[in-house]
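only geometry, no sequence info:
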């Protein structure tokens, strides 16, 4: 199972959107406090729609609490940052990796990034754009990791329902 880790997320709508993406991909969502919202806020539930109850979500008091409770994240975590030297599509993701994203206003603290520089990844952007929306960034990196693992156990085929149109001439 893939893992999305949000370090101190601030906006309930972004976390709700990411939660919906996690539910749609059977990805566990890890939330590291402090959160900029309450988990029962309407904006969070509205963005996650009716999928929030299908979500595997874990909450941690701080970064160290997360590390203590997820020892398998060591060496198996990628840190999304505009400061990375590698593009997100240039690394090989395991089927149980952790993808960390920082808070909307500041990203992942530099002291964490420096400790894991080889596992930092970025999404290329044009010009002087500072960053993408957090929920968009999470979806982009997650779907690359899922693609690399063959979209394991995910529905890959859609079905069109052919409608019969009457010609009322």
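Yes, it's here. Everything quoted here is computed from the prediction, not taken from an experiment. Numbering: from 1, shown residues only.

every contact and neighbour count from this point should use C-alpha atoms.
OK.

so what's the residue nearest in space to the middle of the chain up against?
Residue closest to the average C-alpha location in the chain (C-alpha atoms, centre = their mean): residue 138, at 3.5 Å. By C-alpha atoms under 8 Å, 6 or more residues apart in numbering, the residues touching residue 138 are 4, 18, 99, 101.

hold the first one in mind and look at this next one:
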């Protein structure tokens, strides 16, 4: 299974940098749908992603339509939005073949409403109180990708990491 984290017109460089680092750590591909409010060479993006940029699988799309043309199986597209009835952990994300996409909207306005309505059956929600507009984008991406990986039995991930004994002394 190839998991993708998809960012629709990201606005905050630090979020994108954090998500890039999460993608490297989980083996996910980062898809970015333009336009963006910053450049990938922006100091804050590089700082948040640390020195992992050369390990990141990054794909740019010029528009939402261009991105959608690359999605072969729309049943594997998951739109993360607070305007959903289904909780992300209640969706079966355990498929171990093909590609799976987790799409997140702009930090300020989310995904376009007409797009959400067209794919209403693909929308997933992260539960939260009504005391905030939204959770942090990079936190949401981490929650969702790790739920998918949990359901996939953390395929391809190192479950135990042993340090050399001499480094523990």
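Arrived safely, thanks for sending. These numbers come from a predicted model, not from an experiment.

quick revisit: which position in structure 2 pairs with the residue nearest to the centre of structure 1?
Aligned by TM-score structural alignment, residue 138 of structure 1 pairs with residue 141 of structure 2.

how about that match, secondary structure?
Under the three-state scheme (DSSP: H, G, I helix; E, B strand; the rest coil), residue 141 of structure 2 adopts helix.

how close does it sit to residue 4 of structure 2?
Residue 141 of structure 2 is 10 Å from residue 4 of structure 2, where distance means C-alpha to C-alpha, to the nearest Å.

and for residue 81 of structure 2?
Per C-alpha to C-alpha, residue 81 of structure 2 is found 16 Å from residue 4 of structure 2.

again, but for residue 20 of structure 2
As judged by C-alpha to C-alpha, residue 20 of structure 2 and residue 4 of structure 2 stand 11 Å apart.

residue 70 of structure 2 now?
12 Å.

got it, and residue 64 of structure 2?
15 Å.

give me the more crowded residue out of the two.
More neighbours surround residue 4 than the other of residue 64 of structure 2 and residue 4, with 22 against 16 (other C-alpha atoms under 10 Å).

and the more buried one, that's in a strand?
Yes: according to three-state DSSP, residue 4 of structure 2 belongs to a strand.

shouldn't it be in contact with residue 104?
No: if you go by C-alpha atoms under 8 Å, residue 4 of structure 2 and residue 104 don't touch, sitting 10.9 Å apart.

need the overlap of contacts for the two.
In contact with both residue 4 of structure 2 and residue 104: no residue, using C-alpha under 8 Å, 6+ apart.

what about residue 153 of structure 2, neighbour count?
13.

what's the match for it in structure 1?
Using TM-score structural alignment, residue 153 of structure 2 lines up with residue 150 in structure 1.

end to end, how far does stretch 137-156 of structure 1 reach?
Using C-alpha to C-alpha, the two ends of stretch 137-156 of structure 1 sit 22 Å apart.

one more: stretch 39-50 of structure 2?
End-to-end span of stretch 39-50 of structure 2 (C-alpha to C-alpha): 16 Å.

then stretch 154-169 of structure 2?
31 Å.

not counting it itself, show me its contacts.
Contact partners of stretch 154-169 of structure 2, identified using C-alpha under 8 Å, 6+ apart, comprise 26-27, 149.
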